[in-house]
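Visitor: sequence and predicted structure below; questions after.
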Amino acid sequence: MYDLPQLKPATDAFWHAIAERLKNAGLTAVPASLTRTDDYQGAWRDPDLLFGQACGYPLVKQFKSAVQIVATPIYGSSGCEGFEHCSFFIVNAKAQHRTLRDVRGSVCAVNSFDSNTGMNLLRAAIAPIAESNDFFRSVVITGSHHKSLEAVAEGRADIAAIDCVSFAHFERFEPELTERVSKIGESVRTAAPPYITARKTDAGILRVLREVLNDVATAPGLELVRSALNIEGFAFETDADYERLLLIEEDAAALGYPELR
């Protein structure tokens, strides 16, 4: 989920460490390298998926029958607490907006309508003040958090919700871009994007995957990899925490705001 160009070497090193341990544990047909595809939903549905990462919102809405949760990463970025993270609500640094109420009637940038941090959590924050009416003049789909950030920084949109882990990476690699926006709030915290495996993966392999992650979390020699990815560990048995994402959706609908609009 955070495979930025600048992070690809660390992401690859992270996978190689996992793959090596899986092979040492006796697993066969472990991919030597990651499969990178724009068809992420197809990858999530693949019955042979061994290991991947998914946004929790589409997972509980559409993919519960196709995947099972392996673990939830614990990120060390600002805005994270334990295995939970949040969205930052950002506006152009030159704008006069100070609160969400100030952006009524403006243009909202959303990475995807099936994004928890880009849409679901923003909708939840807008619902109590929308009064069951359209809140934004328009909502534009950008395709990624980075493009939403660019849209706000360049004045093509007035507000966006950016996942705090993504924002931390953007601050590190593109400070000249993040300096052109300001935070006017943050969302409630929810479980970070989980690592997943196919539903058909048997319990024995699932156990090995979790044991391997526990080892990778503390293994000497991987400190720089973990630091680059902002990973501080992994939480297990978090399935129920993702059901909360649907409750957040339902609460917005109960307030007369079922869609971000």
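Guide: Perfect, thanks for sending it.

Visitor: hey, let's count contacts and neighbours off CA atoms from now on
Guide: Fine.

Visitor: could you pull out the helices for the stretch 1-150 of the chain?
Guide: Assignment of helices within the stretch 1-150 of the chain using DSSP state H, counting those that start in this stretch yields the ranges 8-24, 40-45, 56-62, 121-130, 145-153.

Visitor: now do the buried residues in stretch 219-234.
Guide: By 16 or more other C-alpha atoms under 10 Å, the buried positions in stretch 219-234 come out as 222, 225-226, 229-234.

Visitor: list the contacts of Phe51.
Guide: The contact partners of Phe51, by C-alpha atoms under 8 Å, 6 or more residues apart in numbering, come to 195-198.

Visitor: next step: those residues restricted to helices.
Guide: Using DSSP state H, no member of those falls in helices.

Visitor: let's have these in TSV, adding distance to Thr37 and neighbour count.
Guide: Supplementary listing: these in TSV, determined by distance: C-alpha to C-alpha, whole Å; neighbours: other C-alpha atoms under 10 Å:
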residue	distance to Thr37	neighbour count
Tyr195	16	20
Ile196	16	23
Thr197	16	28
Ala198	17	25
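
Visitor: distance to Gln53 for the residues you listed - can I get that in TSV?
Guide: Listed next are the contacts of Phe51 as TSV, based on distance: C-alpha to C-alpha, whole Å:
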residue	distance to Gln53
Tyr195	4
Ile196	6
Thr197	9
Ala198	11
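
Visitor: returning to what we had before: Leu206 is nearest to which of the helices of the stretch 1-150 of the chain?
Guide: Proximity to Leu206, assessed across the helices of the stretch 1-150 of the chain by C-alpha to C-alpha, is greatest for helix 8-24 (10.9 Å).

Visitor: that closest one - contacts with which helices or strands?
Guide: Identification of packing neighbours for helix 8-24 by 3 or more C-alpha pairs under 8 Å, 6 or more residues apart in numbering; DSSP states H and E yields helix 203-216, helix 223-229.

Visitor: comparison target below:
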Amino acid sequence: MYNVSASLRADWVTLIERVAQSLQRTGVMLTAVDPGDDAAALHAFWRREDMLLSQACGYPLVQGLAPHVRLIGTPRFRVPGCQWHTYRSAIVVRAGEGPDTLAACRGARAACNAPDSHSGMNALRHAVAPLARAGRFFGEVIHTGSHLASLAAVSAGEADVAAIDCVTLAYAAEHHPELVAGVRQIGATPAVAGLPFIASRRADAPLVHRVRAAMRQALHDDAALRVRLRLEDVVPSAVADYQPVSGMALEAGLRGYGALN
């Protein structure tokens, strides 16, 4: 979920490989698989019965994925906007000439990474709901496919506002500083549990515990990897920890703002 550069992708693969090595010593084989880039392929991958380690967004989790998976844990990142195991979205506009408040974005063009994203869609919808009139607020919503593309759209003037996962924003500041230099933060959304690490429902509790323990040990043993990923720990969590994500969707709906538009 956070492969925002080739070097970061390599670090995430390293973490997976360390987990695989740990599990192999107990007779469990873990093989890395690329689920594909499109949303349908990713959702299908999350539902595979042999899936032992992946990361999902909290919004799909509470919108139907939960019965198919077990939670391995929730990441604890060391980045601005994260506290313990929670994260926020930063609401950003174009640097210099963008609006100063979310209310001033009425009629503007919003960039959204994906319609099933909490950080890019659900959190922004919740923030906008009190300001909407007759179920509308923005003049146009552009689906970009990724937070990096949303940052690029806002920076280039192709969109006016976007909600960006604060972890992605921190990674982008380091690996794509030109994108972050082109935007300015005007707000933040409420904190919710971070993107969960998941396994198939077929994985029993002891195996899930071993996967989490292997991830924590790998991070503990490699301080440099931990710093590059900005990932301090993987803490135990439950689906109930993600109910605030559902609550934000419900609140927007009750205000008559069921869709980001």
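Guide: Cool, the structure landed. Predicted model only: the values in this text are computed from it and were never measured.

Visitor: any idea what the TM-score is?
Guide: TM-score of the superposed chains, computed with TM-score structural alignment, normalised by the length of the first structure, equals 0.95; 257 aligned residues with a C-alpha RMSD of 1.3 Å.

Visitor: export the helices and strands packed on helix 8-24 of the first structure to CSV and tack on distance to Ala125 of the first structure?
Guide: Shown next, in CSV, are those (distance: least, C-alpha to C-alpha, whole Å):
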stretch, distance to Ala125 of the first structure
helix 203-216, 34
helix 223-229, 28
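
Visitor: re the thing from before, and of the helices of the stretch 1-150 of the first structure, who's closest to Ala93 of the first structure?
Guide: Comparing those by their distance to Ala93 of the first structure (C-alpha to C-alpha), the top pick is helix 145-153, with 7.6 Å.

Visitor: corresponding residues in the second structure for that closest one?
Guide: Counting by TM-score structural alignment, helix 145-153 of the first structure pairs with residues 147-155 of the second structure.

Visitor: surely Arg70 of the second structure is in contact with Ala199?
Guide: Yes: contact criterion C-alpha atoms under 8 Å: Arg70 of the second structure and Ala199 qualify, at 5.2 Å.

Visitor: need the residues touching each of these two.
Guide: Residues touching both Arg70 of the second structure and Ala199 by C-alpha under 8 Å, 6+ apart: Val208.

Visitor: before we move on, which element is Gly258 of the second structure in?
Guide: Here Gly258 of the second structure, judged by DSSP states H and E, is contained in no helix and no strand.

Visitor: pretty sure it sits against Gly135.
Guide: Yes: proximity of Gly258 of the second structure to Gly135 meets the contact threshold set by C-alpha under 8 Å, at 7.4 Å.

Visitor: mean neighbour count for the helices of the stretch 1-150 of the first structure - can I get that in CSV?
Guide: Output for the helices of the stretch 1-150 of the first structure, formatted as CSV (neighbours: other C-alpha atoms under 10 Å):
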stretch, mean neighbour count
helix 8-24, 17
helix 40-45, 16
helix 56-62, 19
helix 121-130, 21
helix 145-153, 22
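
Visitor: can you redo the buried residues of stretch 219-234 of the first structure as CSV with distance to Leu34 of the first structure?
Guide: Output for those, formatted as CSV (distance: C-alpha to C-alpha, whole Å):
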residue, distance to Leu34 of the first structure
Leu222, 18
Val225, 16
Arg226, 17
Leu229, 16
Asn230, 19
Ile231, 18
Glu232, 21
Gly233, 21
Phe234, 20
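
Visitor: quick check: closest non-adjacent residue to the corresponding residue of the second structure for Leu49 of the first structure.
Guide: Matched to the second structure by TM-score structural alignment, Leu49 of the first structure sits across from Met51. Excluding the flanking residues, the one nearest Met51 of the second structure by C-alpha to C-alpha, 6 or more residues apart in numbering is Ser200, at 5.2 Å.

Visitor: show me the contacts for the aligned residue in the second structure for Tyr242 of the first structure.
Guide: Counting by TM-score structural alignment, Tyr242 of the first structure corresponds to Tyr242 in the second structure. Contacts for Tyr242 of the second structure were tallied using C-alpha under 8 Å, 6+ apart; they are 58, 62, 192-193.

Visitor: could you redo the last one with a cut-off of 7 Å?
Guide: Applying C-alpha atoms under 7 Å, 6 or more residues apart in numbering to Tyr242 of the second structure gives the contacts 58, 62, 193.

Visitor: would you turn these into JSON lines with distance to Ala238 of the second structure?
Guide: Below are the contacts of Tyr242 of the second structure laid out as JSON lines (distance: C-alpha to C-alpha, whole Å):
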{"residue": "Gly58", "distance to Ala238 of the second structure": "11"}
{"residue": "Val62", "distance to Ala238 of the second structure": "11"}
{"residue": "Ala193", "distance to Ala238 of the second structure": "10"}
